[in-house]
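> structure for the following, please:
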Amino acid sequence: MDRRKFLKGVGVAGVAGLAGCTGGPEEENDSTQNDSSGGGSTAETTTGTEGNASGNGSTESTDSGGSGGSANIGMVYATGGLGDGSFNDQAQVGLQQAAEEFDIQYNESEPEQATEFKTYQQSYAESTNPDYDLVSCIGFAQAEALGEVSGQFPDQDFMIVDAVVEADNVANYTFAEHEGSFLVGQMAGLLTTQEFSAGAGETNGDATVGFVGGVESDLIKKFEAGYRAGVQAANSDVEVLSTYVGGFNDPNGGKSAANSMYSQGADIIYHASGNTGTGVFAAAQEQNRFAIGVDRDQSVTKPNSANVILASMVKRVDTAVYNSIEAVANGNFEGGATTALGLEQEGVGIVYGDAIGGEVPEEVKTQIDESRQAIIDGEVDVPTSP
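Below is the predicted model of the structure:
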């Protein structure tokens, strides 16, 4: 693999090796993009303060000693890469916050293809300099590889986000994406039937909204299912268009899909597609329509698109990463366990856009707040498949 596709990050100890919800971290408002390098058995020593935002050079981080013991963490990101302003960047927020609060060192890897997951997971598990206390696997697509690797290395602790791997050395973190998606769907369903304008967008009176997914999978269908349910709860006459681009790092595909939906009358599109969603935002701006972000507050992580982002369905992947590292640092990591994070645990939710979210009518926000509580109270059962 290209040496540049391996990310390097180290803590105060200054030594790195290998190629390799309840009290979670606070949300950060910036996103960083880091370059990566591939597959060597050793990495140079680096220390510093922040990841490289240009995408060139090595990632650097500062770790400060806090409560808990020293630990080495290996991070394998999902395809789509850092700088997506969404899923991977949210995971990195948790890693960086843990680095600030605990005495840890970390390395990061950024696979380009799903076929590379197993290689990176094995590389971290095999490493002895450093010896990794935890290997974090970000994304459901890593589950198959981790099922094999966790069995090959029973003494190595792993964590995975968005999947459950039945192994005594794997901590699993899942989210109720459908619950948070219901809320943004309800917002879309209410606004598309109104005469509404804000920032660079406006509704068109067609009572049509859209959903753009990345890879068609059970997980991403949870986003679509919740969104559809929320739209229908707002107004059963609203039409929901839907398409899957086939990847999480295809802005051009996202833009094409969104433009097609806008041309069919959609005025608000929700995406669950990683960096592919960057193209959805671009299309919204060109068509003077609206979009809804995912995983992080994308009106902040994608500021150039803030004038069309009504809200984002935030998913606290950072909490999962942070909590797993905290457990390792404090010596109470629990393999074989599954932690589910939904609205009640503040693992998912709706955040209104930084630039135009204030324009969303208060009566709409009130209805969404009521739905949130109804879901938590069990009065509303949100489907997990479209």
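> going by C-alpha atoms from here, please, whenever you check contacts or count neighbours.
Fine.
> which residue is nearest the middle of this protein?
Phe87 (2.0 Å; Cα atoms, centre = their mean).
> I have a second one here; can you model it like the first so I can compare?
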Amino acid sequence: VFFAIKGLVDGTFKGGTYSGTLANDGVSLAPYHEQASKVSADLQKESDDLKAGVVAGSIDIQKWSVGEGKLAGAATVDPKTIKVGLVTDVGGPDDKSFNATSIAGMERAIKELGISPESKYLQSRQPTDYEKNLQEFVTQKYNMIITVGFLLGLDTAKAAKANPEVKYAIVDYAYPDCFGTAVEGKDCGSAKEIANTLGLTFRTEQAAFLAGYLAAGVSKTKKVGTYGGVQIPPVEDFMWGFQAGVNYWNAKHNDKVELLGWDSKTKKGVFTNTFTDPAKGKEAALSLIDEGADVILPVAGLTGNGTFAAAKEKSVLGIGVDTDQCISLPGDCPVILTSRCSLRSRAWWMGRSRVARIAARWRTTAFRSHPITNKPRKCLPTSKKNWTNSSKT
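Here you go, the predicted structure:
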């Protein structure tokens, strides 16, 4: 009732239907109060697992109401028999960004799920390595192969179709990816979903929106900047989301903060054309700083790390991407305003631990503000309720 009235007050009221669910906390169980002693820790855990199953869609309440529900079968595969291979993008395993966080997810699966210790990654030093590395894992009979990044979309689809007995997952990408006049197998990977492939995607523009708003709010020069690595859709998503945040700040505060380095209307901006060269990142950042920007968002993988070197020299601020870069780059933390984080390691681990339906449904991006005077916060939350931004699809 409160939110219906609030919608009328703030001008956001719309007709239709609101559905309160376990997922949005519209329905729930009240605290046990004086009966708490009757609920054991084991029973509470089972109740929590039950809620998660309903939210994930793995428990059909309607079928259970008529006695037709079925319990999920126990795992039939010994985790030790599962060998997982991960193919990096050209940024490499030490990019302090999306390759590194994906590898962290695999390492977590080795430790916590007990998959084969032979699970490993192969580094792609150039785009021609993608196909070769994918085939290497197939030849070695790895039964799950993970690829990292938009640029592996075509090669991953080809490999998945050629090897239907192997399970694939790709970070920051999903199928179908063929639209309009795009030719399958040449311009794109698949015109439909691929049965043995899971896409792990993130609503990066949503957290970038928050970052843009924050950047505009702290800017003293009334100019903020962004630049990309290669101009591909996932990079553009960051940039237009960032611009949306700046624009929202301006509208809300009657301000005129200017964004340098990207224009969503023309889709033109500053790009280094590489994800692996911090020197070029520093050069791009310095060019924006010279134009007056005092907060910079790089969207360029390893290249973006050069932003923080420029920020130190010019006494401005940078914004990290993909992971909490105050943790991955502690020496640069004094000039990092915040980091725009995607929970790639979590999504990877979730895919491996058979709760990928949740990952696919939430397509979650998390944003953690890092006050300069406080200790950095980890981007990986302990529970869904701690996530600052949880997207809905």
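> hang on, the earlier thing: aligned partner of the residue nearest to the centre of the first structure in the second structure?
Under the alignment by TM-score structural alignment, Phe87 of the first structure pairs with Phe98 in the second structure.
> strands along the stretch 101-250 of the first structure, start to end?
Ranges of strands in the stretch 101-250 of the first structure, per DSSP state E, counting those that start in this stretch, are 104-109, 134-138, 158-161, 170-175, 197-198, 201-202, 208-213, 239-244.
> may I see the ones you listed arranged in JSON lines, with distance to Glu148 of the first structure and mean neighbour count as well?
Formatted as JSON lines, the strands of the stretch 101-250 of the first structure follow (distance: least, Cα to Cα, whole Å; neighbours: other Cα atoms under 10 Å):
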{"stretch": "strand 104-109", "distance to Glu148 of the first structure": "19", "mean neighbour count": "29"}
{"stretch": "strand 134-138", "distance to Glu148 of the first structure": "13", "mean neighbour count": "27"}
{"stretch": "strand 158-161", "distance to Glu148 of the first structure": "12", "mean neighbour count": "28"}
{"stretch": "strand 170-175", "distance to Glu148 of the first structure": "12", "mean neighbour count": "24"}
{"stretch": "strand 197-198", "distance to Glu148 of the first structure": "50", "mean neighbour count": "19"}
{"stretch": "strand 201-202", "distance to Glu148 of the first structure": "48", "mean neighbour count": "22"}
{"stretch": "strand 208-213", "distance to Glu148 of the first structure": "28", "mean neighbour count": "27"}
{"stretch": "strand 239-244", "distance to Glu148 of the first structure": "29", "mean neighbour count": "19"}
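> what does Asp155 of the second structure align to in the first structure?
Aligned partner of Asp155 of the second structure by TM-score structural alignment: Ala145.
> for the closest residue to that match other than its chain neighbours, give me its contacts.
Nearest residue to Ala145 of the first structure in three dimensions, chain neighbours excluded: Lys118, at 5.0 Å (Cα to Cα, 6 or more residues apart in numbering). By Cα atoms under 8 Å, 6 or more residues apart in numbering, Lys118 of the first structure lies in contact with Gln142, Ala145, Leu146, Val149.
> for the strands of the stretch 101-250 of the first structure, which one sits closest to Ser67 of the first structure?
Using Cα to Cα as the criterion, the shortest distance between Ser67 of the first structure and those is 10.6 Å, found for strand 104-109.
> elements contacting the closest one?
strand 6-7, strand 71-76, helix 87-101 (3 or more Cα pairs under 8 Å, 6 or more residues apart in numbering; DSSP states H and E).
> packing partners of the second one?
Counting contacts by 3+ Cα pairs under 8 Å, 6+ apart, strand 71-76 of the first structure is packed against strand 104-109, helix 117-126, strand 134-138, helix 317-329.
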